[in-house]
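Student: Got a predicted model here, sequence first, then my questions.
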Amino acid sequence: MAPPPQPKQLVLAASSADAGVAAWDLRTGAEDIRLRPCASRPRSLASVADRFLASAQALPAGGNSGTIHFYYWDKPQVAVKSFPAEPIRALIADQEGSYLIGGGSNGNIFLWEVSSGELLHTWHAHYRAVRCLGLYDYLLVSGSEDGTIKVWDLITVLDEQSRLEVQTPYLYSFSQHALPVTDIACFLGAIAISSSEDRTCKIWSLSEGRMLRSISFPTSIDSIALDPRSHIFYAGGRDGKIYVTAMGVDLSFHGRDESSILGALDDHSKAVTSLASSRDGLLLVSGSEDGNVRVWDTRCQQVTRKFKHSQGPVTNVLIVTPQRVNLPPLQPLRKVRSANGEAERQAVLLHRPENDVPIPGNKTFIFMERYLDELQVI
């Protein structure tokens, strides 16, 4: 009996120019579909549990409001348009595709329920624009143009009683970066890595709330991706190189470490704006301001495929396995919360990585017990 066919994996690439989202078959290299229109800034393209694609649109010249587009995999045009209260600079979805989170140009964060489009909560997070977002279980990590990183407990954020019980709305605030934060990635073991225009990547413990390591580079770093097989990450430089970097297994060490750079992948002529690693860590996809997309074999560190997106810079790359399922009609995202305030009563259920470390102060079970008690009273 012949083995079942492997699900198709696609490489997606978007540009800040209105050239659409290009998609190529990762195995054959054939172009699959081009979703139009789309002009997205870095960190503003998100696959929602691989069921559909969401993209926050770059602000047009002279404009003061942006849109978020939803796309189905089998239709080249926009399926749903939403108009948030402010332009969205960063976009991320949880693993289950239940929630979509956007970071705004004015420093606000918006959290929507995907199925209803309901705006569950919005809060002011940073003094300047939110440039990137990362998720680890129920923790949201935000990085800003103001150089700060904040860690948010979404259980506390969404529960009014919990918000009244804490001194600050965030769990941790880090200010060790000297210039804007450009990307954030979260790793098993409650580890987060941030990149910055200050030519460093910093490694953080989300369980201890401290910086573990600062790694210096010869150039500003615009993008990062993790190798799920080991404590290695890739840092996309403004000089066109991708730096292969060791996180360091001795996480009790804290301080500066410039000896962690193991090598560099070099095939772009301009800044590497976006990186994506396959789930098995064997492939790495890079996008650059030179308009090119590269697929790398991480074992031999060689380019296996080359794609050309458009005349404009590539701002986002993703690796997805489209789930072509019959979805209920997608709902536009609300600009403001419902007047009756019922949105705040929604429970947030986020995927917890298996065999991972606990986070001190986990309020998940407390919140869920309180939420279920309230439902029984109604």
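Tutor: Cool, got the structure. As the structure is a prediction and not an experimental result, all values here were calculated from the model.
Student: When you work out contacts or count neighbours from here on, use the C-alpha atoms and nothing else.
Tutor: Fine.
Student: Would you state the helices of the stretch 251-378 of the chain in chain order?
Tutor: 364-377 (DSSP state H, counting those that start in this stretch).
Student: Okay, and the spatially closest residue to residue 55 that is not a sequence neighbour sits in which element?
Tutor: The shortest distance from residue 55 to any non-neighbouring residue, by CA to CA, 6 or more residues apart in numbering, is to residue 45 (4.5 Å). Using DSSP states H and E, residue 45 sits in strand 40-48.
Student: cool, and residue 103?
Tutor: Using DSSP H and E, residue 103 falls in strand 99-104.
Student: Which stretches in the stretch 1-150 of the chain count as strands?
Tutor: Shown for the stretch 1-150 of the chain, the strands assigned by DSSP state E, counting those that start in this stretch span residues 10-15, 21-25, 31-35, 40-48, 52-57, 68-71, 80-82, 88-93, 99-104, 108-113, 119-124, 130-136, 139-144, 149-153.
Student: which one of those strands lies closest to residue 198?
Tutor: strand 139-144 (13.0 Å; CA to CA).
Student: can I assume residue 180 is in contact with residue 199?
Tutor: No. Look at residue 180 against residue 199 with CA atoms under 8 Å: they stay out of range, at 10.3 Å.
Student: These two - which one has more neighbours?
Tutor: Taking other CA atoms under 10 Å, residue 180 and residue 199 do not tie; residue 180 has more neighbours (22 against 19).
Student: ok, and here's another one to check against it:
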Amino acid sequence: MGATIGFNQPVESAAAPAAADGDVEMSSNVEKLSAEVDNIISSTHQALSSTRKKRKPAPGYTNAEHVKSFIQQTTVPSLHATKPAGITALDVSMDGNLAVTGGADKTVHVYDFTSGKTLATLKGHTKPVKQVALIEQDGAGRLAVSCSADKTVKVWSEGADGGKWSLQHNLTGHKGEVSGFTVHPSKRLVAAASTDQTWSLYDLANGETVKTYDPLEGQEGSFAYTSFAGHPDGILHAGGTDDGNVRIWDIRDASALAASLQSHSNPVTSLSFSENGYYLASSSNADPTVKIFDLRKLTVLTSWQLPAENKINEVRFDTSAQFLTVVGTDARVYANKTWDELVKFDDNAGDLTGARFVDLGRKLVLSGMDRTLRVLAAPQ
């Protein structure tokens, strides 16, 4: 396992210019980012990393005892088309009122829980949607981002005052399917990875490619990405590959990996950084094992296996750094640090594909291949 993250450093300071004892110095940039983009990344990182250690869950955020009581409260059936059927991707606004879903039917839906209506059906992808994200911008309209096996990333924008949604950017350039993306915490950039062994950084304002990160010569193993995730401070980006590796990059440096982790013996199909920045969860849909890496030591902190018949489609830390959701054959919620199982939900008619804690963690929204959104919460 090669690495350039300092073994004894917190992840947010991993790219310090001078190496301490036991650390390995980062390589220098070969194709530098523009001054504007570098400033966006550096200022965002500085602002977020300086408060991360002291950050606590938002006032009123749910706790483990509350989550243990979660049961299914409501369902939203019959979303997306029946042929082919299935919600393949999910994101939900922090207040829990708006959901963005991607489907096997190649469309993206915007659903309003308050009115109980689908506000938009966005068409343009030519193959099933792999991932979606909702971007809520201060003082500006909301954006939805989607990627697909059709090799594109699309950015959709909401009209003024909640008007009609429309395509804003069609991001192309990859020769293989786009397997995942992550929105930078500045909300001004998006990074997307592909099975063509590259990942790219895009400018959300103009839709232009900022930089493309190619596979490195002399590096053993594959760079064909099957999943992708970004560190909450915006510097580190991780791509899971088809041979079970996790490639961790410093977004400012295209010349060397920050770390390379051996995760699974099968393609890594889901990755998630914890909000505290120290952990990385990984899974494969061909292996019912969850692994948690400690990024300060670049070792597996813990791992556990679900029943052999279980399939895992997504692992995801919540924004309070308290919980990890694991969905696939069923849905499970684990407590961060102790990794105790708090909730198991299996009253679903098809594989589950996504889970999002919303409304200060008081609700958990699930999406599934049975074309249904489910909302779990404590009994009223």
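Tutor: Nice, I can see it. Quick caveat, the model's predicted, so the values are computed rather than measured.
Student: So what touches the strand holding residue 45 of structure 1?
Tutor: Strand 40-48 of structure 1 has contacts (CA atoms under 8 Å, 6 or more residues apart in numbering) with 14-17, 53-58, 88-97, 100, 131-133, 183, 273-274, 315-316, 318, 320.
Student: for it, the distance to its chain's centre please.
Tutor: In terms of CA atoms, centre = their mean, to the nearest Å, the centre of strand 40-48 of structure 1 is set 7 Å apart from its chain centre.
Student: Relative to structure 2, what is the average displacement of that strand?
Tutor: Compared with structure 2 after fitting, strand 40-48 of structure 1 deviates on average by 4.0 Å (mean CA distance after the TM-score superposition for structure 1).
Student: report the angle between the axes of that strand and strand 10-15?
Tutor: Counting by axes from the mean of the first three to the mean of the last three CA atoms, to 10 degrees, strand 40-48 of structure 1 lies at 150 degrees to strand 10-15.
Student: residue nearest the centroid of structure 2?
Tutor: For structure 2, the residue nearest the mean C-alpha position is residue 229 (4.8 Å; CA atoms, centre = their mean).
Student: Quick check: the aligned residue for it in structure 1?
Tutor: Under the alignment (TM-score structural alignment), residue 229 of structure 2 maps onto residue 134 of structure 1.
Student: Could you measure from the residue nearest to its match when sequence neighbours are not counted over to residue 181 of structure 1?
Tutor: Leaving aside its sequence neighbours, residue 134 of structure 1 sits nearest to residue 141 (CA to CA, 6+ apart; 4.9 Å). As judged by CA to CA, to the nearest Å, residue 141 of structure 1 and residue 181 of structure 1 stand 12 Å apart.
Student: same question, residue 57 of structure 1
Tutor: 20 Å.
Student: Which one's more surrounded, those two?
Tutor: Neighbours per residue (other CA under 10 Å) separate residue 57 of structure 1 from residue 181, with residue 181 holding more: 28 against 23.
Student: And that one? What does it align with in structure 2?
Tutor: Looks like residue 181 of structure 1 aligns to residue 268 there (TM-score structural alignment).
Student: In TSV: the strands of the stretch 1-150 of structure 1, plus distance to residue 267 of structure 1.
Tutor: What follows is the strands of the stretch 1-150 of structure 1, written out as TSV (distance: least, CA to CA, whole Å):
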stretch	distance to residue 267 of structure 1
strand 10-15	17
strand 21-25	19
strand 31-35	21
strand 40-48	20
strand 52-57	27
strand 68-71	31
strand 80-82	36
strand 88-93	27
strand 99-104	31
strand 108-113	36
strand 119-124	40
strand 130-136	25
strand 139-144	28
strand 149-153	31
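Student: what's the closest of those to residue 369 of structure 1?
Tutor: Nearest of those (CA to CA): strand 149-153, 17.0 Å.
Student: State the span of structure 2 onto which the closest one is aligned.
Tutor: Strand 149-153 of structure 1 maps onto residues 246-250 of structure 2, going by TM-score structural alignment.
Student: what does that stretch rub up against?
Tutor: By CA under 8 Å, 6+ apart, stretch 246-250 of structure 2 touches 15, 223, 235-241, 256-263, 268.
Student: how close does residue 107 of structure 2 get to residue 366 of structure 2?
Tutor: Taken as CA to CA, the span from residue 107 of structure 2 to residue 366 of structure 2 is 18 Å.
Student: meant to ask about residue 228 of structure 2, not that
Tutor: Using CA to CA, residue 228 of structure 2 is found at 20 Å from residue 366 of structure 2.
Student: same deal with residue 226 of structure 2?
Tutor: Relative to residue 366 of structure 2, and taking CA to CA, residue 226 of structure 2 is found at 22 Å.
Student: Mind checking which of these two has more residues around it?
Tutor: residue 226 (27 against 24).
Student: Give the aligned equivalent of residue 217 of structure 1 in structure 2.
Tutor: Match for residue 217 of structure 1 (TM-score structural alignment): residue 306.
Student: If you could redo that for residue 111 of structure 1, that was the one I meant.
Tutor: Match for residue 111 of structure 1 (TM-score structural alignment): residue 201.
Student: and if you look at residue 295 of structure 1?
Tutor: Looks like residue 295 of structure 1 aligns to residue 375 there (TM-score structural alignment).
Student: Next: residue 85 of structure 1.
Tutor: Per TM-score structural alignment, residue 85 of structure 1 is aligned with residue 174.
Student: What is the burial count for that match?
Tutor: Count around residue 174 of structure 2 with other CA under 10 Å applied: 21.
Student: Which residue is the nearest non-sequential neighbour of it?
Tutor: residue 151 (5.8 Å).
Student: Counting neighbours, what do you get for the one you found?
Tutor: 22.
Student: So it sits against residue 170, correct?
Tutor: No. Judged on CA under 8 Å, residue 151 of structure 2 makes no contact with residue 170 at a distance of 10.4 Å.
Student: What about residue 264 of structure 1, how many residues nearby?
Tutor: Residue 264 of structure 1 has 17 nearby residues by other CA under 10 Å.
Student: The corresponding residue of structure 1 for residue 185 of structure 2 and residue 39 of structure 1: what is the separation?
Tutor: Applying TM-score structural alignment, one finds that residue 185 of structure 2 aligns to residue 95 in structure 1. Residue 95 of structure 1 sits 24 Å away from residue 39 of structure 1, going by CA to CA.
Student: Same drill for these two, tell me which one is more crowded.
Tutor: The neighbour comparison of residue 95 of structure 1 against residue 39 (other CA under 10 Å) goes to residue 39, with 24 against 17.
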